[in-house]
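Q: fold the following, please.
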Amino acid sequence: MQKNVELKDFLLEKAWDLTEQWYDSLDKSDPTGVYSTKDPAAIKVLKEQNYSFHLLFCNLFVQDEDEFLRSLEKWVHAVASDDEHLSTPGHFIIREFFRTREQYLGFIQEFIADGTKSFSHEDVSLLNREVTNAIDKIVIWYMEKFHEFSLKRLRSQQEMINELSAPVITLNGDIALLPLVGDIDTMRAKYILEQTLHQCSEKSVSTLLIDLSGVVMIDTMVAHQLFQLIESLELIGVKAILSGIRPEIAQTSIQLGLNFDKVDVSSNLSRSIQTLFQTK
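A: As a prediction, the model looks like this:
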């Protein structure tokens, strides 16, 4: 046990050297991610994170496994959730964990080589195994959290994209515009329906222009969702007017047997707006 305490102290004294050596030997040519940053502030944070890891990891040799892993919990959560690491490919992060493992194995050999301590082959093998097993567990734990936080960020970004993809824009009084752009799949169509009804009710809209000039193609399910939106709007007292239907969409709609007889349709958005404002 005394030798383990001395090994811990030896590594603690070299903790900052470990960080500097690690950063100096870092492959900074990664195409993306925290390790290729040239921002001095980001580099400072990266080094501090690495140094904090060493201060905690040195306790591996004097703590039981449960206590040791508990001490790393805050570090794992903090680093796995920060934006710089979330923007770094996972395999780059794993690579750096493994390089850190090699650093520790090298410093253990340096500690043993000074000749002041007697280590058997079994002692050395045990220390190497402890380091390897600990890094392996931390990597798995870290990547689980990394995946969890990545999914949260992805969901948050998707929600923002969805909100921006279905904006009900007030034009004048109770007239509003819903400009639809890009591909619309079934999931997005459902979101558009829900958000449009909510926004029209919230903004007291009586007439909604739905402009499809930015939509290249729709499939059967999306087309039916669109008609469901128009019918739902009618139920809450909102008149829907379609504009900007591209020839491809018109052709697809006819092939699908969709009936536009009960829907006001205009060739383009400007004509719809002009007609509406003239009648107001």
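Q: can we go C-alpha only for contacts and neighbour counts from here?
A: OK.
Q: correct me, but residue 197 touches residue 235?
A: No - using C-alpha atoms under 8 Å, residue 197 is not in contact with residue 235; the gap is 10.1 Å.
Q: ok, these two, which is more surrounded?
A: residue 197 (18 against 10; other C-alpha atoms under 10 Å).
Q: quick one: what helix or strand has the more buried one in it?
A: Element membership for residue 197, per DSSP states H and E: helix 186-202.
Q: buried ones in that helix?
A: 186, 188-193, 195-197, 200 (16 or more other C-alpha atoms under 10 Å).
Q: next secondary structure element downstream of that helix?
A: Next helix or strand after helix 186-202 toward the C-terminus (DSSP H and E): strand 207-214.
Q: identify all contacting residues around that next one.
A: Contacting residues not belonging to strand 207-214 are listed as 174-182, 238-246, 268-269, 272 [C-alpha atoms under 8 Å, 6 or more residues apart in numbering].
Q: show the buried residues in the residues you listed.
A: 175-180, 238-246, 268-269, 272.
Q: separation between residue 13 and residue 111?
A: Relative to residue 111, residue 13 is positioned 12 Å away (C-alpha to C-alpha, to the nearest Å).
Q: now swap in residue 67 and tell me
A: Counting by C-alpha to C-alpha, the gap from residue 67 to residue 111 is 24 Å.
Q: returning to that earlier point: how about residues contacting the helix holding residue 197?
A: Residues from elsewhere that reach helix 186-202 (C-alpha under 8 Å, 6+ apart): 162-163, 165-168, 206, 221-222, 225-226, 228-229, 232-233, 236, 238.
Q: taking the contacts of strand 207-214 one by one, which sit in strands?
A: Using DSSP state E, the subset of those located in strands is 175-181, 239-243.
Q: TSV for these, including distance to residue 143?
A: Output for the ones in strands among the contacts of strand 207-214, formatted as TSV (distance: C-alpha to C-alpha, whole Å):
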residue	distance to residue 143
175	50
176	46
177	44
178	41
179	40
180	38
181	36
239	51
240	48
241	49
242	48
243	48
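Q: spatially, which two of the residues you listed are the most separated?
A: 181 and 239 (21.0 Å; C-alpha to C-alpha).
Q: quick one: the helices in this protein?
A: Under the criterion DSSP state H, helices of the chain are mapped to 2-13, 15-24, 40-57, 65-71, 73-81, 83-86, 90-113, 121-165, 186-202, 220-235, 247-255, 269-279.
Q: one more, please, to line up against the first structure:
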Amino acid sequence: MQRNKELHQFLLTKAEQLTEDWYASLDKSGTGVYASTDPEVIRELKSQNFEFHQHLCKIFIMEKSAFFDEFDDWVQEIGRDPEHLNTPTHLIMKEFQRVREQYMNFIEEYSKTTEDLVSQKSLDIWKYAIIEAVDVVMTRVVEEKSKHLNARIEEQQQTINELSSPLIDLPDGKALLPLVGDIDSDRATAIFENTLEGCTTKRVDHLFIDLSGVYLVDTRVAQQIFQLITGLKLIGVTATLSGIRPEIAQTAVQLGIDFGEIRITSNLAQAISSEATLTRD
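A: Coordinates of the predicted model:
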């Protein structure tokens, strides 16, 4: 059995020493939280490590599932901690492995100081319990960190997509959508959704879409761009396309897109000028 109240108490009394020994032997030449010279960051790092030891030694007095459940708050704290998010994952894993080795040494020390004779089988069970616990907690921290980073990347990508499809107000219910750079499927979808919503919110009745800064699209993206014209028409917005490059025109023709009802000009200046002329007439 891995349960052993005396071993738990022994390790608990060693928690502070474990933290100080660990930090003293830490390789501080790398990057991230372990290399920080900020006193507050160092204090928080030691506090997190000390709390880890307080949790870990409970593996010898708690039922396994309850033990890991109790660890969840600590795991989420570390996985979302800004300092650890900016620390390479392989360095975090390395420190978990070093801590695990600390426990192997202290278990050996306990076996030599206890009055009871400790069998090799008991030593193996205790060591395996620590190895399993550290590995599970390490995996959960890495997973939490990865999940949080992915969520942050998605938020940043959404912001980039929104900024990359700006709807610029013009007088008299008109607006301009200048598109620049390569457009992939995700960005094309964002452009479609943001533009329709923006035109509705701003009460736009005529939108100039300038494609002169777009050099490369695939067939699916080209189709989505022209579907935007249909979507705009459905909400009562007239669209004028300008600056279509030959590559995009070829893709559109291959797709069989009908330009019959779409206003097209060679450049943006001509589009605005033509609209102004129509308005005066």
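Q: can you calculate the TM-score here?
A: Here the superposed chains carry a TM-score of 0.84, computed using TM-score structural alignment, normalised by the length of structure 1; 278 aligned residues with a C-alpha RMSD of 2.9 Å.
Q: sorry, back to before: quick one, which of the contacts of helix 186-202 of structure 1 are buried?
A: Buried members of these, counted by 16+ other C-alpha under 10 Å: 165-168, 206, 222, 225-226, 229, 232-233, 238.
Q: tell me the two of those residues that are most distant?
A: With C-alpha to C-alpha as the measure, no two of those lie farther apart than 206 and 222, at 23.8 Å.
Q: which residue is the nearest non-sequential neighbour of residue 149 of structure 2?
A: Using C-alpha to C-alpha, 6 or more residues apart in numbering and skipping residues adjacent in sequence, the residue nearest residue 149 of structure 2 is residue 85, 7.4 Å away.
Q: the one you found and residue 269 of structure 2: what is the separation?
A: As judged by C-alpha to C-alpha, residue 85 of structure 2 and residue 269 of structure 2 stand 47 Å apart.
Q: higher neighbour count, the two?
A: residue 85 (20 against 12).
Q: can you give me every residue that contacts that one?
A: Residue 85 of structure 2 makes contact with 79, 145, 149 under the criterion C-alpha under 8 Å, 6+ apart.
Q: which one of those residues is nearest residue 58 of structure 2?
A: Nearest to residue 58 of structure 2 among the contacts of residue 85 of structure 2 is residue 79, at 21.1 Å by C-alpha to C-alpha.
Q: isn't that closest one right up against residue 145?
A: Yes - counting by C-alpha under 8 Å, residue 145 is a contact partner of residue 79 of structure 2 at 4.2 Å.
Q: against residue 78 of structure 2, how distant is residue 58 of structure 2?
A: For residue 58 of structure 2, the distance to residue 78 of structure 2 equals 19 Å [C-alpha to C-alpha].
Q: whoops, I mixed them up, residue 67 of structure 2
A: Taking C-alpha to C-alpha, one finds residue 67 of structure 2 at 17 Å from residue 78 of structure 2.
Q: before we move on, what about residue 91 of structure 2?
A: Going from residue 91 of structure 2 to residue 78 of structure 2 by C-alpha to C-alpha gives 14 Å.
Q: so those two - more neighbours on which side?
A: Applying other C-alpha under 10 Å to residue 91 of structure 2 and residue 78 shows that residue 78 carries more neighbours, namely 20 against 17.
Q: and the more buried one, what does it touch?
A: 48, 84, 141, 145.
Q: just give the closest residue to the second one, not the sequence neighbours.
A: Spelled out, that is residue 84 of structure 2. Residue nearest to residue 84 of structure 2 in three dimensions, not counting chain neighbours: residue 33, with 6.0 Å by C-alpha to C-alpha, 6+ apart.
Q: ok, back up a step: the buried residues of helix 186-202 of structure 1: which two are farthest apart?
A: Longest span within these, C-alpha to C-alpha: 186 and 200, 21.1 Å.
Q: quick revisit: adding distance to residue 212 of structure 1, write the helices of structure 1 out as CSV.
A: Formatted as CSV, the helices of structure 1 follow (distance: least, C-alpha to C-alpha, whole Å):
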stretch, distance to residue 212 of structure 1
helix 2-13, 64
helix 15-24, 52
helix 40-57, 44
helix 65-71, 55
helix 73-81, 39
helix 83-86, 36
helix 90-113, 39
helix 121-165, 12
helix 186-202, 13
helix 220-235, 11
helix 247-255, 9
helix 269-279, 9
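Q: tell me which of these sits nearest to residue 263 of structure 1.
A: helix 220-235 (8.1 Å).
Q: so how far does that closest one sit from its counterpart in structure 2?
A: When structure 2 is superposed, helix 220-235 of structure 1 averages 1.5 Å from its matched positions, counting by mean C-alpha distance after the TM-score superposition for structure 1.
Q: tell me which strands and helices that helix is in contact with?
A: helix 186-202, strand 239-243 (3 or more C-alpha pairs under 8 Å, 6 or more residues apart in numbering; DSSP states H and E).
Q: can you redo the ones you listed as TSV with distance to residue 29 of structure 1?
A: Listed next are these as TSV, based on distance: least, C-alpha to C-alpha, whole Å:
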stretch	distance to residue 29 of structure 1
helix 186-202	38
strand 239-243	50
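Q: do you know which of those lies nearest residue 131 of structure 1?
A: Of all those, helix 186-202 comes closest under C-alpha to C-alpha, at 47.0 Å.
Q: please tell me which residues of structure 2 the closest one aligns onto.
A: Under the alignment (TM-score structural alignment), helix 186-202 of structure 1 falls on residues 185-201 in structure 2.
Q: returning to that earlier point: of residue 13 and residue 111 of structure 1, which one has the most company?
A: The neighbour comparison of residue 13 of structure 1 against residue 111 (other C-alpha under 10 Å) goes to residue 111, with 15 against 12.
Q: just checking, that one touches residue 7?
A: Yes - the criterion here is C-alpha under 8 Å, and residue 111 of structure 1 meets it with residue 7 at 7.0 Å.
Q: residue 89 of structure 2 against residue 144, yeah?
A: No - using C-alpha under 8 Å as the test, residue 89 of structure 2 is too far from residue 144 to be in contact (11.3 Å).
Q: the more surrounded of the two?
A: The neighbour count for residue 89 of structure 2 versus residue 144, taken as other C-alpha under 10 Å, is higher for residue 144 (19 against 15).
Q: with that, I have no additional questions.
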